[in-house]
Each structure stands twice: as structure tokens, then as C-alpha cells.
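K.L.:
following is a predicted model, sequence given first.
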Amino acid sequence: MKKTGIYLLYGGALFFAIVLIIIFGSDKKTDLKNASVNTQSISAKKNPAEDVKPAEKIQLYLFHSTNRCYSCITAGEYAKKTLEQNFSQELKSGKIEFKEINVDLAENKEVANKFKAAGTSLFTNSIIDGTDNIKEDTQIWRLVSNEQAFSKYLSEKLKKLMGSEASAQETENVEKEDIVFYFGSDCPECENVEKYLQEKDIRNKISFEEKNINKNEEDANQMAEDAMYCNLDEESFGVPFLWADGKCYAGEKDITDLFNEKINGIS
């Protein structure tokens, strides 16, 4: 009887051990299978940059009204010069097409509607597999006071669209969000905006430049050019002032409202 009990005990322990081996062995196989699938998934992923095809053709269109401002005229001159100097072959072959288009003329209504252009604006259309990829460029207007910077920026952008190699820094400069916050000394509203930026931790959420117009005359001139692009006269703007994506925001409320909109879009 005792032997029978011992045999049953040993038999039960052996059975339990076998069950455990089967269970853990199955889990291990499952883990290895999942690991294999995950490895295949990771190796199958491509660098997003590899999925972007070079443009077959690039249209660079500068839209303007009949009465052209200094910035519009200058941008046209700089763009034409840059293309002739750096992309003469592409212009000749038709790979790059540059036009200055008056939106006030009836014959240009169709193309203006296609690009959704009104007044002064610069657009690129990189045509890939016969499909239009139209984008407005607002950064260009902040460079009309510096021909060298204008030419460098435009050249890097066109090279990228054509698939030419560009450094990581060049790519970052082209794609960086175009936001500049202008402020001044002894400015109560500027201080309020600064307090807001700190309380909401805006600097760690949104990338933007900050310029004190009382310490740098070039920054003050740049703010005036930005305001001129937005058709604001000298009496209509002052600090705090924000240039963001081709639009102007003057005063504490407009500036903080825009930042709130942007951070809400991130979260």
C-alpha cells in the first residue's frame, strides 16, 4: 500500500513536471515566433526619406497684383538670378519652370485658382508621377533683405525637391517652422507674453526665434519688413509682434491665442 502511494506520488510529480515543460516550451516558441515577426517588421520598415521620390518637374510661381511692393519685386529678381546662376540646365530643359504671374489679369485666373493664390505669394509645385504637390513658401519673404541668404535658401530647397543630396543641417533649415517673436525693453505686454511663455512651457513645445528690436537694428528692420508683407503701416504694429507662417500677429492676445492653438494641435 505504501509502495503504491509512493508510485502515485512520483507519477503525479512526473506528470506535473511534464505539463510544466509543455507549457513553458510553448510560451518560449510563441515568444521566439513573435520576436521573429517583430524583427521582420522592423527590417521591413523604410526610412521615410526613401519613400519621397525626386520631382519630375518643379514649378516655381511668384504671384503678384498689378501694384507690386518692393519685397515682391525684389523676390522676383533674386529668384530669377538664383535660377539662372545655379539651375540654368534645369531651366533650359524645362525641369524647373519659373513664372511671375499677375493675379489681377483675367488670363491668369485659372492658374491662380489652382494654386489658391491671392495677392503676393510664392508657390512651389513638385510634380511626382504626374501628381501636383503644391506648397506655399512664406519663409522666402523674410530673406528679401539678404540676397545671399535668399539664394542659399532657395537653392537648397530646389535641390531637395529634385532629390539632390543635402546635409542634415540644410534639410533642417529648409523645414524649420517659420515663427519669430519680436519684443522690446520696457514693454508691459511683452512681459506678459514672456510670463505666458514660461507658465505654459512654450519654448519646449514649439521652436521659434526671439528678437529684441531695442538691441538689434537689423531685427527691428526685419520686423518692419514682416509687417509690410502683411500690409500693416507703422502705426498699426509694435511689440509684442509675432511672424508665423507668413502671417502677422500684434499684441498679447493675438500672440498667446496663436500659441495656444499650436500647442493644442500638438497634444
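P.N.:
Thanks, I have the structure now.
K.L.:
only C-alpha atoms for contact and neighbour calcs from this point on.
P.N.:
Fine.
K.L.:
before we move on, which element is residue 101 in?
P.N.:
strand 96-102 (DSSP states H and E).
K.L.:
the stretch 1-150 of the chain: helices as residue ranges?
P.N.:
2-44, 48-51, 70-86, 88-93, 109-115, 147-162 (DSSP state H, counting those that start in this stretch).
K.L.:
including mean neighbour count, could those go into a markdown table?
P.N.:
Listed next are the helices of the stretch 1-150 of the chain as a markdown table, based on neighbours: other Cα atoms under 10 Å:
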| stretch | mean neighbour count |
| --- | --- |
| helix 2-44 | 11 |
| helix 48-51 | 8 |
| helix 70-86 | 17 |
| helix 88-93 | 13 |
| helix 109-115 | 14 |
| helix 147-162 | 18 |
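K.L.:
against that first model, consider the following:
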Amino acid sequence: MKKITIMLLATLLSTTTISACTGNNTPESKKETVAKQKAAVEIIYFHGKQRCKTCIAIEKETKALVEGELAKQVKAGKVKFHVVDFSTEEGKKIAAKYKVTFSSLFVVTPKGAEDLTRFAFANARSNAEGFRKELKDKVVKAIK
């Protein structure tokens, strides 16, 4: 009985030590969690080597919004805009994460990614003002 008690105690202590060493209960991991919760909203536009007029319009209108109406939020670190060419090696890795195989637009928050590709293709060229307004509304809402 003593051997079993000693073995259980040894197992318990080694498990606690391993947990402490991996940092699962350290203040740093809590800080990382808080940082992730306060992470910036990312707007990611994916494209390939060849792009149509609509693909180009999606990037152009998104960039105009980010550099214009969302410039204050970008400067404050609340919004980030990335253009990813998935025909490059680095771009392929990022595209794989979002399961992207063609031009796409995503708004990414700590809670997840929203695929706005259909919306973008339907509006970027034919309704640029409406496209920017809707995208801005989604980003501002995600910041809050």
C-alpha cells in the first residue's frame, strides 16, 4: 500500500512539474491570451498570378478604405491589411490555412475568419461605395 501511495504521489508531483515547466499556468500565458483577445482585425485579400478586373477592384477598394476611412484604426494597430499572392511559396502557406484557391477576401478576428469573397465579387466593381461601406461596418463592428 505504501508503494502505491508513493507512486501516486510521485506521479502527481511530476505532472505538476511538467505543467509548471510548460508554462500552462504562468502569468505570461495569461498575457498572451489577453493579447490575442485584443489582437487587430485583419483584412486579408488573396490573389493569384493572373487577376481579372473584379479581382483588381477588390484590392483597390479595400486598400482605399484602409488608407482612408480606417487610417486612424490602422495607425492605432487595431486594423491590419494584407495582400497575399497565393502563387508564391509564402502565400501558399497562408492560403492553405484559410483553404483559399482563388481570389478571396477575409476579415479575421480573434473569434474567427469571415469569408467576404462573394460579397466582394458582387460589389467591388459595380457598387464600390456600398462595398467600402459594408466592409467598413464589418471591420468597425469587429473592433468593438
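P.N.:
Cool, got the structure. Being a predicted model, the structure only gives us computed values, none of them experimental.
K.L.:
other SSEs contacting the strand holding residue 101 of the first structure?
P.N.:
Contact here means 3 or more Cα pairs under 8 Å, 6 or more residues apart in numbering; DSSP states H and E; on that basis strand 96-102 of the first structure packs against strand 57-64, helix 88-93.
K.L.:
residue 121 of the second structure pairs with which position in the first structure?
P.N.:
Counting by TM-score structural alignment, residue 121 of the second structure corresponds to residue 141 in the first structure.
K.L.:
thought that match was touching residue 75?
P.N.:
Yes - the criterion here is Cα atoms under 8 Å, and residue 141 of the first structure meets it with residue 75 at 7.3 Å.
K.L.:
just the strands in the stretch 151-267 of the first structure please.
P.N.:
179-183, 209-212, 241-244, 247-250 (DSSP state E, counting those that start in this stretch).
K.L.:
pick the most buried one from these.
P.N.:
Among those, ranked by average contacts under mean count of other Cα atoms under 10 Å, first place goes to strand 241-244 (a mean of 24).
K.L.:
so it corresponds to what in the second structure?
P.N.:
Using TM-score structural alignment, strand 241-244 of the first structure finds no match anywhere in the second structure.
K.L.:
show me how far that strand is from its chain's centre.
P.N.:
16 Å (Cα atoms, centre = their mean, to the nearest Å).
K.L.:
using a markdown table, lay out the helices and strands packed on strand 96-102 of the first structure together with distance to residue 134 of the first structure.
P.N.:
Formatted as a markdown table, these follow (distance: least, Cα to Cα, whole Å):
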| stretch | distance to residue 134 of the first structure |
| --- | --- |
| strand 57-64 | 9 |
| helix 88-93 | 19 |
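K.L.:
out of the ones you listed, which is closest to residue 252 of the first structure?
P.N.:
strand 57-64 (31.3 Å; Cα to Cα).
K.L.:
the closest one vs the second structure, average distance?
P.N.:
If you overlay the two and look at strand 57-64 of the first structure, the average distance to its match in the second structure is 0.8 Å (mean Cα distance after the TM-score superposition for the first structure).
K.L.:
residue contacts, the most centrally placed residue in the second structure?
P.N.:
Residue closest to the mean C-alpha point of the second structure, counted by Cα atoms, centre = their mean, is residue 108 at 3.7 Å. In this structure, residue 108 of the second structure makes contact with 41, 42, 43, 44, 114, judged by Cα atoms under 8 Å, 6 or more residues apart in numbering.
K.L.:
and the gap between the aligned partner of it in the first structure and residue 109 of the first structure?
P.N.:
By TM-score structural alignment, residue 108 of the second structure lines up with residue 125 in the first structure. Between residue 125 of the first structure and residue 109 of the first structure the computed distance is 17 Å (Cα to Cα, to the nearest Å).
K.L.:
do residue 2 of the first structure as well
P.N.:
Taking Cα to Cα, one finds residue 2 of the first structure at 104 Å from residue 109 of the first structure.
K.L.:
rewinding a little: let me have the strands of the stretch 151-267 of the first structure in a markdown table, adding distance to residue 149 of the first structure as columns.
P.N.:
Formatted as a markdown table, these follow (distance: least, Cα to Cα, whole Å):
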| stretch | distance to residue 149 of the first structure |
| --- | --- |
| strand 179-183 | 17 |
| strand 209-212 | 17 |
| strand 241-244 | 18 |
| strand 247-250 | 21 |
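K.L.:
circling back: closest one to residue 228 of the first structure among the helices of the stretch 1-150 of the first structure?
P.N.:
Of all those, helix 70-86 comes closest under Cα to Cα, at 8.6 Å.
K.L.:
just want the angle from the closest one to strand 96-102.
P.N.:
160 degrees (axes from the mean of the first three to the mean of the last three Cα atoms, to 10 degrees).
K.L.:
what range does helix 70-86 of the first structure cover in the second structure?
P.N.:
So helix 70-86 of the first structure sits over residues 53-69 in the second structure, by TM-score structural alignment.
K.L.:
swap in stretch 9-27 of the first structure?
P.N.:
Using TM-score structural alignment, stretch 9-27 of the first structure finds no match anywhere in the second structure.
K.L.:
before we move on, what about stretch 168-182 of the first structure?
P.N.:
Going by TM-score structural alignment: stretch 168-182 of the first structure matches no residues.
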